[in-house]
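**Q** quick one, structure for this:
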Amino acid sequence: MTSPDTGGDREKVVTKLTSTLRQDLKVRAALHGLDMQDAVEAGITAWRGLGAALPSVDTGDAESYSTFLPSGLWDGFRADCKKRGISLTQGIAQAVTLWLADNPVPEVKRPAIVRRIVVCNQKGGVGKTAITAGLGEALAEDPAALVPVRVSKHFAALLDTGEGRTDPLALEDLPGLGQRVLLVDFDPQGHLTKQLGQEPLPMNGDSLTNHMAGEGKGDLRELVVTVDEDRFGGRLHLLPACTDAFLLDVRLASVRAREAALERALRAVESDYDVILIDCPPSLGLSMDAASYYGRRRTNEVAGNSGVLIVVQAEDSSADAYGLLTSQIEDMRGDLALDIDYLGLVVNHYDARRGYIATSSLQSWMDIKDPRVVGVIGDLKEQKEAVRAKRPLLAYAPRCEQSVALRALAREISK
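**A** Sure thing, here's the model as predicted:
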């Protein structure tokens, strides 16, 4: 059945399509940046050009499906189906199947130089660990599946809703980013390790601290574990913490070129990943120097590929801590002539219902501009529930407000 499309030269077509083909078509069209109707048009055009019917497709559970096609295309397709002795339902199934075969899932774009994202703030309790984990999860999601994302242009709406969240309808389904991600728990407290359901490394074994001190007992790869959730497809890994990191600053004091110690240790695994995220301790010691140095811009690396991501809260004490941290980073920049890029500010645990302090503080962060606010993450229950369940947030509650915002953050700093 057809009906005219008053908005242009297309006509509405009502046919039948299986739920599996419809979902595959929706995802694949999005991956290629196409409207579904354009993909169907291309499939029908290619099918008609073959001059013969393709192998039969199972259409047993086909349901009503409508789309818009150029005027006249459906009539020609109907005539071809009749000539080939097949139903319209079978014909459209073959056309969509043909388009899917001709348009496979695009390869994920890999960075020329591994991205190194240093998540930091010397103030404890701002949620660095949750941001590190959530950002890594968002970067690693399935590139052949669609996930809900809220784009960054809606940040400003937080100042107007009075509810601590943006319009729930302002979402867009986008493909997962499909990056190979290593999360490094650089905090001796081991919150990232425990949050993801893993155990800290034993004190009498090998650790990142040993490798940074030049006393590694084996291959660093042997310490890495996979975050075992289907939606990450084996792309999300963790280098667990060890409580020996409490002694890291003392051990680094006697290490040659100690600011490069983290880079020397992680160089062995860099080729395995697209992105490495460092969950820093709440400290301004030598370990923070090593993390900042690791995030510096390398030779031939484009600006903004790597750098520091600062997590703050919408309250006054975060501003004081931010000043201390940026002073240390600026000192490193000047003393060692380094290019250390600020990837942005993430305002975490935001809830406008806390009143003027929260809203005015958020506005103050947004007024800074350099570094700019790249994410606003609400203070909602799902994150706490995921920590209790020892599961990644984006696997525990993939459609919650925090998951949606973390995906937006991943895309904002990947531009």
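**Q** okay, CA-based contacts and neighbour counts for the rest of this
**A** Noted.
**Q** which residues does the most far-flung residue of the chain relative to its centre contact?
**A** Distance from the C-alpha centroid of the chain, by CA atoms, centre = their mean, peaks at Lys83 (48.6 Å). For Lys83, the contact set (CA atoms under 8 Å, 6 or more residues apart in numbering) is empty.
**Q** what about it, which helix or strand?
**A** Here Lys83 sits within helix 73-84, counting by DSSP states H and E.
**Q** list the buried residues of that helix.
**A** Trp74, Phe77, Asp80, Cys81 (16 or more other CA atoms under 10 Å).
**Q** gap between the first one and Gln37?
**A** In this structure, Trp74 and Gln37 are separated by 12 Å, where distance is defined by CA to CA, to the nearest Å.
**Q** quick check: of the buried residues of helix 73-84, which lies closest to Tyr396?
**A** The shortest gap between Tyr396 and any of the buried residues of helix 73-84 belongs to Trp74, at 43.7 Å (CA to CA).
**Q** helix/strand/coil for the nearest residue to the closest one once chain neighbours are set aside?
**A** Leaving aside its sequence neighbours, Trp74 sits nearest to Val13 (CA to CA, 6 or more residues apart in numbering; 7.5 Å). For Val13, the secondary-structure state derived from DSSP: H, G, I helix; E, B strand; the rest coil is strand.
**Q** tally of neighbours for Val13?
**A** Residues within reach of Val13, counting by other CA atoms under 10 Å, total 18.
**Q** which one among the buried residues of helix 73-84 gets closest to Thr132?
**A** Nearest member of the buried residues of helix 73-84 to Thr132, counting by CA to CA, is Trp74, at 50.2 Å.
**Q** roughly how far does that closest one sit from Ser283?
**A** 66 Å.
**Q** wait, is Arg22 part of a strand?
**A** No. Per three-state DSSP, Arg22 lies outside any strand segment and is helix.
**Q** report the separation between it and Arg28.
**A** 10 Å.
**Q** now show me the structure for the sequence below, then we'll compare the two:
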Amino acid sequence: MDDTPIGRAAQLAVEALGRAGQGLPRPEQTRVIVVANQKGGVGKTTTTVNLAASLALHGARVMVVDLDPQGNASTALGIDHHSDVPSIYDVLVDGKPLSDVVQPVTDVEGLFCAPATIDLAGAEIELVSLVARESRLRRAIDAYEQPLDYIFVDCPPSLGLLTVNAMVAGAEVLIPIQCEYYALEGLGQLLRNVDLVRGHLNPRIKVSTILLTMYDGRTRLASQVADEVRSHFAEEVLRTSIPRSVRISEAPSYGQTVLTYDPGSSGSLSYLEAAREIALRGAGTDMADSNSSDGGAQ
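**A** Have a look, this model is predicted:
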């Protein structure tokens, strides 16, 4: 942990869970996790950057690949992403090496970001005419030589070529689902797309994780939605859910994750716990034997 006020505060948040001394298992090979949902406003970017930061704070080496032309993941990690910055667009369209665009995140040691710029908005059209257009991200990741434990790919709210590139590159899909009305609307199409990619382009890809976001324990609706999602996806849903939190919403405006913006907040502790579940699941650890609390820091 770097000896800065932010770093020390983040370390205190890890210790607040009582598990910092235990650490987390490191995956035997890089886990490429695609964070996708074609619905907007469900917490894709927030989930991507905070899970990545959480795992990095536990000692993992983590990269965030920002595939959303809005560049919100880059903003949340404090990464400059104006139009002149080398970005993931250059990797996908021009074949630039991924190592040429990756930047370290200054607030969190071991966390890196491949930023998105507004140029990415035209990539969907430009990719159509390129050879092996669906696998350009996978080839870039395969050629990246620096050791990584996790790669999180933040997808745009659509099921176009950028999202297909992410699914061809990854082995796992993480779907954030907000605890609100119509939570499952459109999810069937996303699952069908995963099946299509598995059948034709990437036999490894599967939906491994579903994370409930924007959970408000004061409302009956949130509990009903959570129960419905768990009934449909019992194996995939994390026990931890992410609460609706002002701190989580405020953090990106300061170019930070909630882990560094307010390490002791309920949102920060929930993402730390969700990251712990993901790491333990990847290691094959039985969560029933752990001390994980159902619902996290709701």
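**Q** what's the TM-score here?
**A** Remark: TM-score between the superposed chains equals 0.81 [TM-score structural alignment, normalised by the length of structure 2]; 265 aligned residues with a CA RMSD of 2.5 Å.
**Q** helix/strand/coil for Phe68 of structure 1?
**A** Criterion first, three-state DSSP; result for Phe68 of structure 1: strand.
**Q** burial count for the nearest residue to it once chain neighbours are set aside?
**A** Nearest residue to Phe68 of structure 1, sequence neighbours excluded (CA to CA, 6+ apart): Lys12, at 4.4 Å. The number of residues packed near Lys12 of structure 1 is 17, by other CA under 10 Å.
**Q** same thing with Arg19 of structure 2?
**A** 14.
**Q** just confirm it is within a strand.
**A** No. Assigned with three-state DSSP, Arg19 of structure 2 falls outside any strand and is coil.
**Q** tell me the spacing between it and Arg276 of structure 2.
**A** 9 Å.
**Q** what's the overlap in contacts for the two?
**A** With CA under 8 Å, 6+ apart as the test, Arg19 of structure 2 and Arg276 reach no residue in common.
**Q** map Ser266 of structure 2 across to structure 1 for me.
**A** Aligned counterpart of Ser266 of structure 2 in structure 1: Glu401 (TM-score structural alignment).
**Q** what distance do you get for that match to Gly197 of structure 1?
**A** 22 Å.
**Q** neighbour-wise, which of the two wins?
**A** Glu401 (21 against 16).
**Q** ranges for the strands of the stretch 251-400 of structure 1?
**A** 275-279, 307-313, 342-350, 373-378 (DSSP state E, counting those that start in this stretch).
**Q** the longest one vs structure 2 - mean distance after superposition?
**A** Once fitted to structure 2, strand 342-350 of structure 1 is off its aligned match by 1.2 Å on average (mean CA distance after the TM-score superposition for structure 1).
**Q** which bit of structure 2 covers that strand?
**A** Against structure 2, strand 342-350 of structure 1 falls on residues 207-215 (TM-score structural alignment).
**Q** can you tell me what sits against that stretch?
**A** 42-43, 172-180, 191, 194, 222, 226, 233, 236-238, 240-245, 278, 298.
**Q** just the buried ones from these?
**A** 42-43, 172-180, 191, 194, 222, 226, 236-238, 240-245, 278, 298.
**Q** and the contacts of the longest helix along structure 1?
**A** Taking DSSP state H as the criterion, structure 1 has its longest helix at helix 316-336. Helix 316-336 of structure 1 has contacts (CA under 8 Å, 6+ apart) with 121-123, 284, 289, 292-293, 310, 312, 338-340, 361.
**Q** go again with 7 Å.
**A** Asn121, Gln122, Lys123, Ser292, Val312, Asp339, Ile340 (CA atoms under 7 Å, 6 or more residues apart in numbering).
**Q** counterpart of the fifth one over in structure 2?
**A** Same thing as Val312 of structure 1. Using TM-score structural alignment, Val312 of structure 1 sits opposite Ile177 in structure 2.
**Q** distance of that match from Val237 of structure 2?
**A** From Ile177 of structure 2 over to Val237 of structure 2 (counting by CA to CA), the distance is 10 Å.
**Q** ditto for Ile118 of structure 2
**A** 33 Å.
**Q** kindly report the same for Gln11 of structure 2.
**A** With CA to CA as the criterion, Gln11 of structure 2 and Val237 of structure 2 are 27 Å apart.
**Q** repeat for Gly7 of structure 2
**A** 30 Å.
**Q** equivalent analysis for Ile79 of structure 2, please.
**A** Ile79 of structure 2 is 31 Å from Val237 of structure 2, by CA to CA.
**Q** ok, Ala143 of structure 2 next?
**A** 32 Å.
**Q** same thing with Pro156 of structure 2?
**A** 22 Å.
**Q** before we move on, which element is the spatially most central residue of structure 2 in?
**A** For structure 2, the residue nearest the mean C-alpha position is Thr48 (2.4 Å; CA atoms, centre = their mean). According to DSSP H and E, Thr48 of structure 2 maps onto helix 44-57.
**Q** which residues sit against the next helix or strand after that helix?
**A** Moving toward the C-terminus from helix 44-57 of structure 2, the next helix or strand (DSSP H and E) is strand 62-66. Strand 62-66 of structure 2 is contacted by residues 52, 56, 73-74, 110-116, 148-154 when judged by CA under 7 Å, 6+ apart.
**Q** structure 1: matching residues for strand 62-66 of structure 2?
**A** Using TM-score structural alignment, strand 62-66 of structure 2 pairs with 181-185 in structure 1.
**Q** for burial, what's the neighbour tally of Glu124 of structure 2?
**A** 15.
**Q** gap between it and Val91 of structure 2?
**A** Counting by CA to CA, the gap from Glu124 of structure 2 to Val91 of structure 2 is 13 Å.
**Q** and Ala76 of structure 2, by the same measure?
**A** For Ala76 of structure 2 relative to Val91 of structure 2 (CA to CA), the value is 21 Å.
**Q** cool, thanks, signing off.
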